[in-house]
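Trainee: Need coordinates for the following:
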Amino acid sequence: MSVSKTPFRATRSETRADVTDRAAREIIDAEATARNQRITRLRSLRLQSEATAREVSKAKPAPKSRKKAG
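Mentor: Below is the predicted model:
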């Protein structure tokens, strides 16, 4: 995807529909790229959080259960 000063300028061979189609596809591609970057960032943060939670749970000893008086 190339960025220019006039991204939606039509050439002589392009119709208005072609210009609109190209502009829409560029917008959709940009949104998809941003979404994938956001998903990757959030996934890595979630995995780090889960790893930290596992380390904390391993560090804590399990509470001893009390026997019921019966």
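Trainee: From here on, just use CA atoms for contacts and neighbour counts.
Mentor: Fine.
Trainee: Quick check: the gap between residue 56 and residue 63.
Mentor: 14 Å (Cα to Cα, to the nearest Å).
Trainee: So these two - more neighbours on which side?
Mentor: residue 56 (11 against 6; other Cα atoms under 10 Å).
Trainee: and for comparison, fold this next one:
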Amino acid sequence: MSASKTLFRATRSETRADVTDRAAREIIDAEAAARNQRIARLRSLRLQSEAAARDVSKTKPARKSRKKAG
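Mentor: Next up is the predicted model:
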């Protein structure tokens, strides 16, 4: 057995660490994707709401203030 084979051989604990790392990264990536979808949905709803509010304010005439008779 040469020194190079023993130097670069993956140990059992490294393999477990790699499996754990990969699983954790998959979970984190899935959560990030879900969060990005939720943000995009909420952003579009907010923009629609703001556009509707702008349209209502444009069509609604401004109220004139009344002066008190004195």
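Trainee: quick one: what helix or strand has residue 39 of the second structure in it?
Mentor: Per DSSP states H and E, residue 39 of the second structure falls inside helix 12-59.
Trainee: How about residue 66 of the second structure?
Mentor: Going by DSSP H and E, residue 66 of the second structure is not part of any helix or strand.
Trainee: residues contacting it?
Mentor: Contacts here follow Cα atoms under 8 Å, 6 or more residues apart in numbering; on that basis residue 66 of the second structure touches nothing.
Trainee: Can you tell me the centre-most residue of the second structure?
Mentor: By Cα atoms, centre = their mean, the second structure has its centre lying nearest to residue 36, at 2.8 Å.
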